[in-house]
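*Asks:* below is the structure, and that's it, no one-letter string:
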């Protein structure tokens, strides 16, 4: 690896941009360094599904706060001009139709100076928390290549954790930024849903985009960029708010499953050690969580919601392909969900919408008396590759296994709240384990202020995989 590729490998996006701003490094040199790292490191990981190196090299000399910084876009429901989006699906991969224009968020990232060098792996349609698909195979975790990096933004997480790029795009409909951030030792911020006043009509309404990053400051800056023109950020932006003292916060701690059954000891300790750290910083922590999280009657309503959402995805797939979708076009889980969704009635959908609205009110009322909820990010350490795999004999098995692995993240997408996974803990086997903090709707500023406090108190930047 060249000296520049090695010199810039572990810098965050802000640090790489500073080299360009000071004219120590040219934007093209940063891009070439990232290309070199991808070519050298990705064969062992399978994180980058498509390489757009010629596009990256030809990008105009950029301006903006992240001028010249190399970046990767998740291969899931996100259009980039001139690039193919497969969403981890074999039929879309075979079609290979490039997009004509950027998605709005992609356009904002591009305007901020980011250079898109390629696409990163996801599970098919992002349904399960892995980066394994029939279209692209399995992505491996840089900390241990026999393990999954989590998902569905696992390709982005693996690429950032390995040092290919300083940050990469992610999407989150149930934990898909936060879970791989935990599995790969990164910062994973899931922002608030910006249109929280609108009724949630489908699973698509739960998806938010941002990125996997190495630092809290990068997460704040990318959030500012993503919200540019919307007026949602505090005065001066989220990055400027990082140094503000959040005051003494009231934090609820959930270090078991909601029903009281235990999680893996390393995951429980990730939450407990974060609680001790918060207390050392002057915050008040006590056991507690929204009681509504234990309402098992919601399972039936949400099942209707998720399955009907997959029916919509398969309908969109048929439109993209210009033909009827058949069972060979999608993986068994998604086909089964789509078939169930096609049977969901209008009454079922209305009940699901009402259930979501009532659940959201019940959960978020807890934040009237609290500032943050602290949990492990997931209930188990990173799983062996293939643990959550398609099973034609039991198509819904991957969904059940996913729910067991990750019980703490999905509710936040239903309620539209912001949440963040921070790489504060290392398990007994040396693997990163994330701590998960949830704030009230719209309080990314508070979440990021506390995250910045924790990053200073227990820095993680020197913890790197050996790959």
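*Replies:* Yep, it's here. Please read these numbers as outputs of a predicted model, since none were measured by experiment.

*Asks:* use CA for all of it now, contacts and neighbours both
*Replies:* Fine.

*Asks:* show me which positions of whichever helix in the chain runs longest end up buried.
*Replies:* In the chain, taking DSSP state H as the definition, the longest helix is helix 298-321. Neighbour-count burial for helix 298-321, counted by 16 or more other Cα atoms under 10 Å, picks out 301-314, 317-318.

*Asks:* what of stretch 151-164?
*Replies:* Neighbour-count burial for stretch 151-164 flags 151-164 (criterion: 16+ other Cα under 10 Å).

*Asks:* ok, and here's another one to check against it:
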């Protein structure tokens, strides 16, 4: 305790969001003290990371005071928890730029629904995080700034929710909002040693750009523990937070390391991470089968056309002329205009692909090679019904931290596609997918794996992530920026 009877700042920063909220609800901590401590840590780490476009010091302290004096504080699941919000959803009183310097105002007059849900749960918005222009790319940088990965500042925290991931991994906030149109939550989570869930379509309110990237983009959160992510997901989804139900039986989990993009493959450490998770799953009694999902060239084309169109659609939505965009984004948006004009963004493409991927889990295919217990359930197509799929996330270490916005559209496209081929399919299918840490590379950067599931599998994904967190605990913050100083594994 300090002289005032409260915990010193060093004992506040680094606590999980669930523990902070418990202490604020009980009165052991005040929301003002929690926010003030995190702002001090943010000031210390931000010059080396560059996670925030806006830090809301006075507004955040005022909002924290409102939490402390609220009669409903005892019922707030995120009471007093500092959070960061990605710069492509509305925060009342702030300008939403979508990562573009060409977007200068006016300030938003009301919160996006997901921001409103966080606030009503007691969370305090301490800042707006950086992102690449229009959220289009897998590294986070822009004119005058390069956001850096707290685990290795020579590397990017990925994108497009890179600022949010860097903020959490450096301990500046315990939770951050982000969104995912082709991996924009999962890739930063993988790069920064965090856990993130891309919900299925329709589970969490959207409001991302013009049309949620033709339905591919969804809102979610980044966290250091599964418990924190579970509460954040419940809040964003408008659900009452509660314990995750165990399935009551071993799960049947497919594993695939084949890249959806020909000519790319996971490197040795990434494959070893998958193998380590497979070993943990089989040791826990789950059945693991080798099976590749049916990701076709047509699906890849469906993702690509929506990604192209998103640049043109969102620039128009923001009122930003194409001439004012970065050169790479300008080229991107011009292609997107042509894609829209040609009618290449077809809803039927996503619908057919979703049906195919749901069939993959429902047992429409017979091809499988089991590991672990062999008892299985057969689907109507004669194949084994699958609960989840395990894959790598990326092919290697994060991209270098450099001004990618100064490079060509082709250079950005090539680098992004080669590094992250496993995430976009689940956006087109509208199915849930989760990324969690799975060790570290010999060079020190985090490793990660991805689980995906059928419609409605969000809680199953979170439950399994919690099981793996207990069996394979991970360090919660980047070593250099760890508020605790020493190793901080996830609580068990």
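*Replies:* Okay, I see it. None of these values were measured; they are calculated from a predicted model.

*Asks:* re earlier: how about JSON lines for the buried residues of stretch 151-164 of the first structure, with secondary structure and distance to residue 261 of the first structure added?
*Replies:* Output for these, formatted as JSON lines (DSSP: H, G, I helix; E, B strand; the rest coil; distance: Cα to Cα, whole Å):
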{"residue": "151", "secondary structure": "coil", "distance to residue 261 of the first structure": "24"}
{"residue": "152", "secondary structure": "coil", "distance to residue 261 of the first structure": "26"}
{"residue": "153", "secondary structure": "coil", "distance to residue 261 of the first structure": "28"}
{"residue": "154", "secondary structure": "helix", "distance to residue 261 of the first structure": "28"}
{"residue": "155", "secondary structure": "helix", "distance to residue 261 of the first structure": "31"}
{"residue": "156", "secondary structure": "helix", "distance to residue 261 of the first structure": "32"}
{"residue": "157", "secondary structure": "helix", "distance to residue 261 of the first structure": "29"}
{"residue": "158", "secondary structure": "helix", "distance to residue 261 of the first structure": "31"}
{"residue": "159", "secondary structure": "helix", "distance to residue 261 of the first structure": "34"}
{"residue": "160", "secondary structure": "helix", "distance to residue 261 of the first structure": "33"}
{"residue": "161", "secondary structure": "helix", "distance to residue 261 of the first structure": "31"}
{"residue": "162", "secondary structure": "helix", "distance to residue 261 of the first structure": "34"}
{"residue": "163", "secondary structure": "coil", "distance to residue 261 of the first structure": "37"}
{"residue": "164", "secondary structure": "coil", "distance to residue 261 of the first structure": "39"}
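
*Asks:* which one of these is nearest to residue 408 of the first structure?
*Replies:* Lowest distance from residue 408 of the first structure to these (Cα to Cα) belongs to residue 151, with 14.4 Å.

*Asks:* hmm, the closest one is touching residue 176, no?
*Replies:* Yes: at 5.1 Å, residue 151 of the first structure counts as touching residue 176 under the criterion of Cα atoms under 8 Å.

*Asks:* and residue 23 of the second structure, that's in a strand?
*Replies:* No: applying DSSP: H, G, I helix; E, B strand; the rest coil, one finds residue 23 of the second structure to be helix, outside a strand.

*Asks:* burial of the aligned partner of it in the first structure, as a residue count?
*Replies:* For residue 23 of the second structure, the aligned position in the first structure is occupied by residue 19, per TM-score structural alignment. Using other Cα atoms under 10 Å, residue 19 of the first structure has 18 other residues around it.

*Asks:* not counting residues beside it along the chain, what's closest to residue 19 of the first structure?
*Replies:* Distance criterion Cα to Cα, 6 or more residues apart in numbering; nearest residue to residue 19 of the first structure, sequence neighbours excluded, is residue 25 at 5.5 Å.

*Asks:* over to residue 452 of the second structure?
*Replies:* Closest residue to residue 452 of the second structure apart from its sequence neighbours, by Cα to Cα, 6+ apart: residue 433 at 4.1 Å.

*Asks:* residue in the first structure paired with the one you found?
*Replies:* By TM-score structural alignment, residue 433 of the second structure lines up with residue 419.

*Asks:* contacting residues for that match?
*Replies:* Each residue near residue 419 of the first structure by Cα atoms under 8 Å, 6 or more residues apart in numbering is listed here: 189-192, 412, 436-439, 444, 447.

*Asks:* list the contacts of the most centrally placed residue in the first structure.
*Replies:* Nearest residue to the geometric centre of the first structure (Cα atoms, centre = their mean): residue 177, 1.0 Å. Residue 177 of the first structure makes contacts with 151-153, 170-171, 188-190, 211-212, as judged by Cα under 8 Å, 6+ apart.

*Asks:* repeat that with 6 Å
*Replies:* By Cα atoms under 6 Å, 6 or more residues apart in numbering, residue 177 of the first structure lies in contact with 153, 170-171, 188.

*Asks:* what about residue 297 of the first structure, how many residues nearby?
*Replies:* Counted with other Cα under 10 Å, the neighbours of residue 297 of the first structure add up to 9.

*Asks:* ok, residue 287 of the first structure next?
*Replies:* Residues near residue 287 of the first structure, counting by other Cα under 10 Å, number 12.

*Asks:* tell me the spacing between it and residue 358 of the first structure.
*Replies:* According to Cα to Cα, to the nearest Å, residue 287 of the first structure stands 24 Å off from residue 358 of the first structure.
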